[in-house]
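K.L.:
Pasting a predicted model and its sequence here:
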Amino acid sequence: MANKAVFFDRDGTLNRDVGYLHRIEDFIWMPGAKEAVRYVNGHGYLAVVATNQSGVARGYYKASDVVRVYDWMNETLAASGAHLDALYYCPHYVGGKIAKYAKPCDCRKPKTGMVDAACAKYDIDRAASYLVGDSETDMACAENAGLKGIRYAGGDLLALVKGTVK
């Protein structure tokens, strides 16, 4: 039986977008974000982060910084009885200065590579799954991937998720 998932954008959805976040000390949870992840966990959904991280290609920080922040997020969520099941991030950006990442790719939202990889690995039923994000790019990715898009425009993330994800 296929799994269902809620894909969360990171910056601007789970945490305040401070611009190229890569340091734990700059991380600020959005209101209701930890509770929204716990709600998703409790309702049988995988909680998956899918985030564009062009700061890697731009040379602002390393891919290991993205993983370190994710690991810290999970440590913090554990104290709230919640967890993230997976991290998918796109380090690519055509205009980047790190050659390894300065290229077009299929994972940068609105393309669906991150969602596709998670669906294949975790046997995710797209029709029963969601993508929660704060941008048109996120909503386009949801549509392109066959997920239900939930646009977050600020406020209590838990209330938004509870009103949509059943």
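P.N.:
Thanks, I have the structure now.
K.L.:
CA atoms for contacts and neighbours, from now on please.
P.N.:
Will do.
K.L.:
which residue ranges form the helices in the chain?
P.N.:
Taking DSSP state H, the helices of the chain run over residues 33-42, 55-58, 63-78, 113-122, 136-145, 157-162.
K.L.:
Buried residues in the longest one, which are they?
P.N.:
Neighbour counts over helix 63-78 (16 or more other C-alpha atoms under 10 Å) mark 63, 66, 69-70, 73-74, 77 as buried.
K.L.:
Could you point out the longest strand of this protein?
P.N.:
strand 45-52 (DSSP state E).
K.L.:
buried ones in that one?
P.N.:
Buried, per 16+ other C-alpha under 10 Å, within strand 45-52: 45-52.
K.L.:
go on, stretch 14-32?
P.N.:
14-17, 21-22, 27, 29-32.
K.L.:
In addition, the following structure is provided for comparison:
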Amino acid sequence: MKTKHQQKALFLDRDGTINIDKGYVFRIEDFEFQPGIFELVLEYVSQGYLIFIITNQSGIARGLYTENDYLQLTEWMKDEFRKKGIPIEKVYHCPHLPELTGECECRKPKPGLIVEAINEYAIDAKNSVMIGDKKRDIVAGEKAGIGKNLYIQNLLEKGAYRTGNN
């Protein structure tokens, strides 16, 4: 879905950012959206940002759930966003755990998945935003050249849903 001009994007971590982190969430019944997350993301959609999710999913490498379990939950989550008027362009995930699967370039804090999205969708990194709950999310965004890297905790606590107030 490449375009001739670069677009700005919002990159979101999943566990701890989109949903409450309960540790290796892979079942719909365990998935609880962060209060305020839909309002926050809708504000970016209204400003013309493409929406991407960038998530480490080491539970796959650990054998806690399968790739298929992860994909089923991801499709459900994307549908929930769609119902709120939020199109998710793509979800990128890293199923690896270096101790078990060896080193990779996609596990945050490495920027591999963000760089892949930037290249695949002609994203203007400097005018894009990464939101996460952990330092590794912020570091991955910085390494990928993302212009604004924000902690979800600060945004939700302040109710700073408007992109101009970040």
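P.N.:
Structure received. Since we're looking at a predicted model, the values are computed, not measured.
K.L.:
What value does the TM-score take for this pair?
P.N.:
Superposed pair, TM-score by TM-score structural alignment, normalised by the length of structure 1: 0.89. Supporting alignment: 161 aligned residues with a C-alpha RMSD of 1.9 Å.
K.L.:
related to what we said a few turns ago, for Gly96 of structure 1, find the nearest of the helices of structure 1.
P.N.:
Gly96 of structure 1 lies closest, by C-alpha to C-alpha, to one member of these: helix 55-58, at 4.3 Å.
K.L.:
which residues of structure 2 does the closest one align to?
P.N.:
Under TM-score structural alignment, the alignment places helix 55-58 of structure 1 onto residues 59-62 of structure 2.
K.L.:
returning to what we had before: out of the helices of structure 1, which one sits most buried?
P.N.:
helix 55-58 (a mean of 24; mean count of other C-alpha atoms under 10 Å).
K.L.:
which residue in structure 2 lines up with Tyr122 of structure 1?
P.N.:
So, by TM-score structural alignment, Tyr122 of structure 1 is matched to Tyr121.
K.L.:
Average offset of the longest strand of structure 1 relative to structure 2?
P.N.:
Superposing on structure 2 places strand 45-52 of structure 1 at an average distance of 0.4 Å from its equivalents, by mean C-alpha distance after the TM-score superposition for structure 1.
K.L.:
Give me the distance from that strand to the chain's centre.
P.N.:
Put simply, strand 45-52 of structure 1 sits 4 Å off its chain's centre (C-alpha atoms, centre = their mean, to the nearest Å).
K.L.:
Just the residues contacting it, thanks.
P.N.:
Under the contact criterion C-alpha atoms under 8 Å, 6 or more residues apart in numbering, strand 45-52 of structure 1 has outside partners 3-11, 37, 40-41, 83-92, 108-109, 114-115.
K.L.:
and the closest residue to Val139 of structure 2 other than its chain neighbours, how far is that from His96 of structure 2?
P.N.:
With C-alpha to C-alpha, 6 or more residues apart in numbering as the criterion, Val139 of structure 2 has its nearest non-adjacent residue at 5.5 Å, and that residue is Pro109. Distance from Pro109 of structure 2 to His96 of structure 2, counting by C-alpha to C-alpha, to the nearest Å: 13 Å.
K.L.:
same question, Gly48 of structure 2
P.N.:
Applying C-alpha to C-alpha, the value for Gly48 of structure 2 to His96 of structure 2 is 32 Å.
K.L.:
which one of those two has more residues nearby?
P.N.:
Taking neighbours as other C-alpha atoms under 10 Å, Gly48 of structure 2 and His96 compare with His96 leading, 21 against 13.
K.L.:
Can you give me every residue that contacts that one?
P.N.:
56-58, 60-61, 102, 104, 107.
K.L.:
do that again at 7 Å, thanks
P.N.:
Residues in contact with His96 of structure 2 (C-alpha atoms under 7 Å, 6 or more residues apart in numbering) are 58, 61, 107.
K.L.:
Quick one: map it onto structure 1.
P.N.:
Match for His96 of structure 2 (TM-score structural alignment): His92.
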